[in-house]
Structure formats: C-alpha cells, structure tokens
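Chemist: quick check, what structure comes out for this input:
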Amino acid sequence: MTSKNNKRKTILMVAFHYPPCQSAGTHRTEKFAQYLTDFGWDVVVLTVQKNMFPQQTDKGYQEKAVHVERTGVFDAAKKLSIKGKYLGITCVPDRWWSWAFTAIPAGKKLIDDFKPDVIWSTYPISTSHYIAYKLHKQSGIPWIADYRDPLQCRYDPDATKYSGVSKYIEKLTIENCKKAVFTTGNARSLYQALYPEQAAEKFEVIENGYDEEKFSSLEQVKTNVSSVFTLLHSGDIYGLSRNPRNVMCSLALLKDENIINRENFKIVFRGVSDSTALVEMANELNISELVDVLPVISYRDSLIEMLNANALLLLQGELFNNQVPSKLYDYIRARKPVVANTPSNSATADIINTLDNAFSGIDIETLKAAIVSVIDLNAAKDQSSKVDITRFSRHTKSIELASLLDTVVS
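Modeler: Sure, this is the predicted structure:
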C-alpha cells in the first residue's frame, strides 16, 4: 500500500513520548513513525530532548523518520517547586507546558524546510495538541489529533480542579482538527456526545496494538519456567480503578475449596510501585503464600515473562470503561489465556469477548470461575486459538492511519 498517485507525502508528528522514552505511550507514535515510511509517507518528528526521560529503552532504536527535532522543555513540577512542593496551577495544562515555547518556533522551521502535507499530534500531553494547533493555524496544514486516552477530567472526578485550561485546549483541538482519532469506540462515542455540533465522521477509531517485531525475536526465549501454575499481572496497580481485591477474594475462596495451594498455584504482580497495600490484602485474606510481588523489569523482559506465564491478568475498573490498557494487546500476542477484571460494558470487555480463551467479569464468583477455566485450559494443554489476531498488530493499525491520512490530504 502507498499513498494515492504514488507520490510520497510528508507528515509532521508532534509527540512528547518518543524513543528512547520507555513509557508505554511511546510505542504508538514509534510504530506509526516506522511503518508509515512503508506506505508512501516521509515522517518528521517534533519531540523533546532525550534527557527528559528518566526511564529509557535498554536497546538501541532504529530511527525510520527522515528527521527528528528535539527541543528543550522543563518539568514544572520540579522546576517551580519549593522544597519539593509545588502549586498545582503551575502544572496547567500539564507539567510540560514550557515545551510550547521551543516547539512552536522549531515546528515553523520544520514546516518551512520539509513542507509537510499533514500535522499529527497525540494526547495525553495537552501541550502537544496546543503546539499542533498553533502550527496548523499559522500554516493552514490539515491536522489530525490523536487521543490515546480521553481528557482526564472526562472520566476522573479527581481531575477537575484545573481542568479549565485542558478543556479549552480540547475545544480548540476538536473544533480545528480535520480528524480526531481515539483508541476505542467508547471514547469516540463519548466525544461525539461532548461535541454534537461537530460532524460524526470527524471522529475516528484506530486502536492500539502489539509489536510483532518485539515478540518474534523472543519466541524461543525461555526463563526458569515454574512448574506451578502462574497467573501474571504485568504492570502497576492503583486506587479503585485497578484494584485487585475481587481477584484476591476469589483466590481465597479457591484456596478454601482446596482447588489451589502454594504447590500448584501462584499469582505474580510484576512492577507494582507500592506493594504495601497488596501485601496487607494478601495477609488479610490468608493467601500470602500464593502471592508474589516483584519489582519493575525492562519492557523486553516483561514480554518474556508474559510468554512464560500460564495465564495473564488484567485489571481495568469502571473508571476506565472508555479505555483499553495497551498491555492487553501484548497479552493477546502472547497467546496466553486472559482473565480480565473489568465491567461487561467496558471497551476492554468488548475486545475480550472477541477472543478465544479469554474471560471477563467484575464480581468475585465470576472471577473465580474464570480462574478455574484458565487452570483447566492449562491442564488440558489446549490453548489453541482460532481468532486471527493480526488485526491487533501495530502494522495493521499503521495501515489504517495511512488510509486515513490519504483521505485527509487527497
């Protein structure tokens, strides 16, 4: 696939998170930038200096963009703090608002030098959209605004104190962009309802996905695979939105029924930033011997761990009904049974329902049954799937973006 009339075109991508940043949000921009070059597009990236990323990838990144411009920025939460404390208003709309002062003039020069056909920017850094808005208004170049998540104050009641500026930037974005792209149908519906005066076709969906390149090099990698059935949760847990309590209660019931014990089962929580509450919960429910809480590891090692687990656990509470955690796509590619603690009306459940060997639920009894199901699958040695998962790959999602770009600039 190439752009229409086979003439290469240029996209200017405005993205705070970009390699070598290790944030999960990096992968969407990274793979779009890589694969679009195969579909008739030259990619120019406007991002921040590398030293802004305390956690960086442990492997070298093969740059596919024709040019990457990195400009200065400071973290307002640190720069404007006094004795480690700062006023919330100094981080409005986000901690990185200073980026606009260097990125906008740099973006103007990139436009002069590379003459892009389209501008693309990505949230959850509102400043990225503001930069793209200014570049769009000054140049007239069509703009696609990518929302990896809805604006935080659209779903989190605790995120309303300084949401006025963020909502204003969102309004500028939706009114001025050619297309607004979301990662779930639920999020698209939310924004169609928030902006009914905008044409429904302005709002598009391009899901997140898995990176086949990262997995294909790991298929034969084996660690010390445990003989004990391992249910793995990869990544942090926090608050009411990703609370493992019902899962832990279901394990307590299974232990009481002598279905699981420390000789045949363990649940692993990998990369929990604050393990105290989790350990206390395990002690309270008398299942501490079934629970392992392990430190953060590299993204590559986390994929290896998924490939070696017996089943994978996802926590996605009601607060995030319009969102799908990006690691679900890694779970899908790992081709392991999945237990998702999520409401039936969530975007996450919508995907789970299309998969083989994947189970979702929110209450203790449903989760208990789901865990028994994945244990039985493992015992039967039957985890084969008839579902074509390639539709969830980053490569496929880049084809979707390339098609959308063609419609915008044709």
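Chemist: contacts and neighbour counts: CA atoms only from here.
Modeler: Noted.
Chemist: quote the end-to-end distance of stretch 118-134.
Modeler: Length of stretch 118-134, first residue to last, CA to CA, to the nearest Å: 14 Å.
Chemist: let's see this one next to it:
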Amino acid sequence: MPKLLVICPTFPPVNTPDHHRVRISIPWFIKWGWEVTVLAVEPVYTEAPIDAVLEQFGEFCRTIRVKALPASATRKVGLGNLGYRAWWQLKKAGTELIKQHNFDLIYFSTTVFPTMTLGRIWKKKFDIPFILDMQDPWRNDFYLNKPKHDQPPKYKIAHFLDSRLEKWTVPYADGIIAVSWAYPDKLNHRYNTNIPSAVIPFASSKADFDIVEKLKIKNPIFQRKNGRIHVVYTGAVTPGMPIPLELMFKAFMSIINSTNLDIHLYFVGSSYAPEATSIAIPIAQKVGIEKYVTEMPARVGFFEAIKVMLDADFIILPGSMDAGYTASKIYPYILSEKSIIALTHEKSSVSTILKGCNTGPVITFNNKEQLLAKQNELESAIKTLIRNKEFKANTNWDFYKEYSDETMASRQIDFFNQIIKLQ
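Modeler: Next comes the predicted model:
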C-alpha cells in the first residue's frame, strides 16, 4: 500500500479554495488503496472562517494539526502569512511523521507557498520525492511594473521573499501539478529545469450539491424576488479581471437602460484578503451600475456559495486578461446546471471547457483591443439568453466526464505513480 503525506495547512473545516482539490480527491485515493496522512494547521490559527457544514463531517483520513504563531502578534511586525507563522511547527511534525510512517511521496497542495520549502529539506534528509501543486503563481510578477499606488501593501517585500524561496525550492521538486500549462512551463524555463509536470484542473463533486439539498442550506445573500433576474458571480475578482468585468458591467448597464428589465448582479467572496474590501463595487461605480450590484467580498461557506448558484437565474464569468488563467469555480458552475455567460481569453482553459460542456455563450478575446470591441456581442448574448429564458444549461455531460472528480483524482494517482517509479 503506497503511503502519501499531503501538506495542506488550510485543510477542512477551514473554508479556503486551496484545499478543495485534496478534499475531493482523498476519498478516491483511499478507495484505490493509498494510505493518506494530511498535515495541516489548527483552524483557529488560519485567519479563515470555519465551514459549519464541512465541520459536521469530521476528518476522513489521518489528519495531524499543528499550532502556529498567532497572527494578532506577528502582524505587529508585518508578518501575517500562515506559511511563515506555522513553518517550524509543520517542519517538526512532518519530520516525526516521516520517521514513523516511511512515506513514498510528499504532496504539497496549497497556496500557503512558504511551506513548500519543506519539500527540499525532507527530500535531502529522508530521500523522499515531493510534488508541488501550483494552484496559483508562487512568485507573482503581475504588479512588478505597476505604479506603487496600484501595488498591494508590502508587495515588494513579498515579491522578494517569494522569489528567493521559489528559486530555492522549485528546482529540487520531483514533479509539478498545475491548473494551467503556463505554470510548469514558466517554472521550467525560469530555472532551466525539466521537472515532470501534469496539468490537472480542479474538480467539483456532485455530492456537494446533494448535501446542499439534503441539509436545506440557506442563501445568505439574497431571497428570490418575482420579476427580478438574479445574476451571480462567486469567487475572487482576480488581478487580471477588472477590465473584462468593466466591459461586462457596461453591457448590463446598456441593457438595463434600454429595457424595463429588473436585473441585479451579486458578487460573493470576491476578495482573498482577511479583511475583505469591495472589489467589484468600485468598478461598478465607474460604470454607474452600482445601484444594481450587491457585493459580499468576504467568503461565505462553501455550501452556501453553492446555494447562491442554485438560486441564480444565470451565472457570469468575467475572465482574466491572463491567457494562463484557469478558474476552479467553473466546475461547480457547470454542476449547478445554470447557463453561464463567459468573457474569457481565447487561450484560457476556461474557454475550452465551457465551450465543450455547452454551458452558454463564451465570448473570447486575445488582447485588450479585441476585448473592448466585444461589448455589442456580449450585450446580444445576454439579451438572447434573457429573452428566451435559457437559464438551464443544455450541458454536454459526456464532455464533462473528463473533468469529473473521479477523473481528476485518477490523473493525480497516475502522476504520483510516475514520479515514484522515477526514483
């Protein structure tokens, strides 16, 4: 029986997006004969909310949790990242676990990137291969050439640390799993390496939707109103998204001004920040549509977010200017069976998947100039969908099978076996 150590500091019941890959995959791993241990941080130290529904289910594999330095103390000296606050505790606990269980593979599946440095340390000490799951870029260059006032707080310091730690760690990894082809390609080019990689999108589970119905989860954002068209976006508004979102707002504003339609847009969980602030509303104000927009920047429970999707008439996806952008949110979107209006980069995997699944209009662009020329096409697509009341997607489920939770877990296992055999 192969033994897998998963490093996921924000493992359930913490409500963050970076644990869902392993939350959904681990039951399949166990079913297929793997012994799985998860190393995580006690939820109270994570600065993320607890999902009450996930808390009900308890832990479904061996889970070891460690403490961390409290953020309330470390933020006084400018240190908030969980990876730094829990690094020593994770190192100590992980070292003991490896001595006890003789793992075949270590799998870092998290966006708490500083913890990934432990892979190199444990590999040198115990000769165990490790895989990095790059769900987002570790070293984020997006703001590098932006004016200081457009950069997040402490961006230069964070970029400096991320650059050094990524360079110290990545070249020693035995494998890279990523949600986009852009991540492993960029890393192998940056460090002149040839690390084996697998592009495996996130998955979603139909069982989660069954839980929402069974437990009668409430919608914390809105109650349906007769005659109103409820349009929903759940998930973060990412750095590459403001320009497409502004164009989408302009299209809706034009439709509202030219019709008597009661349309309202809801943005849920739009900010990653612990102290979430509105991101969509300032863009809406720029367009003059803020009267028709409600934003809940803080994260709601995972299952509450599903309920919001189920209560929507249709879903919007303003994509990113980044061709490498991929969105885990599209899988629960698809499983909601709601029509999706998407505005995405033509090279993004989002475009390919949504078109293949036939979830609704997918309008693509290749650059800013092409994007800005798409407003009329976008307006027409929205009007047609509303006029024909095509709110339930005619989903191609045969195409979707390639992106199901079972398929994605199987692809991870195949990659694990590949890496183990290379040792």
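Chemist: quick check: the residue mapped onto Ile353 of structure 2 from structure 1 vs Val387 of structure 1, distance?
Modeler: Applying TM-score structural alignment, one finds that Ile353 of structure 2 aligns to Ile351 in structure 1. Here Ile351 of structure 1 is placed at a distance of 12 Å from Val387 of structure 1 (CA to CA).
Chemist: Ile340 of structure 2 pairs with which position in structure 1?
Modeler: Match for Ile340 of structure 2 (TM-score structural alignment): Val338.
Chemist: what's the mean deviation for the strand or helix carrying Ile119 of structure 1 versus structure 2?
Modeler: Using DSSP states H and E, Ile119 of structure 1 maps to strand 118-123. Overlaying structure 2 shows strand 118-123 of structure 1 at a mean distance of 1.7 Å from the equivalent residues (mean CA distance after the TM-score superposition for structure 1).
Chemist: other residues contacting that strand?
Modeler: For strand 118-123 of structure 1, the external contacting residues (CA atoms under 8 Å, 6 or more residues apart in numbering) are 10-15, 128-129, 132, 136, 141-149, 405, 408-409.
Chemist: ok so, going back, which helix or strand contains the match of Ile353 of structure 2?
Modeler: Per DSSP H and E: helix 347-352 holds Ile351 of structure 1.
Chemist: average distance between that helix and structure 2?
Modeler: Looks like 2.9 Å for helix 347-352 of structure 1 (mean CA distance after the TM-score superposition for structure 1).
Chemist: what about the strands in structure 2?
Modeler: 3-7, 35-41, 62-66, 105-109, 130-134, 175-178, 197-199, 228-234, 262-268, 293-296, 314-318, 340-345, 362-365 (DSSP state E).
Chemist: can you redo these as TSV with mean neighbour count?
Modeler: Formatted as TSV, the strands of structure 2 follow (neighbours: other CA atoms under 10 Å):
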stretch	mean neighbour count
strand 3-7	22
strand 35-41	22
strand 62-66	16
strand 105-109	25
strand 130-134	24
strand 175-178	24
strand 197-199	19
strand 228-234	21
strand 262-268	20
strand 293-296	20
strand 314-318	25
strand 340-345	26
strand 362-365	20
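Chemist: can you add distance to Thr277 of structure 2 and give these back as JSON lines?
Modeler: Formatted as JSON lines, the strands of structure 2 follow (distance: least, CA to CA, whole Å):
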{"stretch": "strand 3-7", "distance to Thr277 of structure 2": "29"}
{"stretch": "strand 35-41", "distance to Thr277 of structure 2": "26"}
{"stretch": "strand 62-66", "distance to Thr277 of structure 2": "30"}
{"stretch": "strand 105-109", "distance to Thr277 of structure 2": "27"}
{"stretch": "strand 130-134", "distance to Thr277 of structure 2": "26"}
{"stretch": "strand 175-178", "distance to Thr277 of structure 2": "29"}
{"stretch": "strand 197-199", "distance to Thr277 of structure 2": "32"}
{"stretch": "strand 228-234", "distance to Thr277 of structure 2": "15"}
{"stretch": "strand 262-268", "distance to Thr277 of structure 2": "12"}
{"stretch": "strand 293-296", "distance to Thr277 of structure 2": "9"}
{"stretch": "strand 314-318", "distance to Thr277 of structure 2": "19"}
{"stretch": "strand 340-345", "distance to Thr277 of structure 2": "24"}
{"stretch": "strand 362-365", "distance to Thr277 of structure 2": "29"}
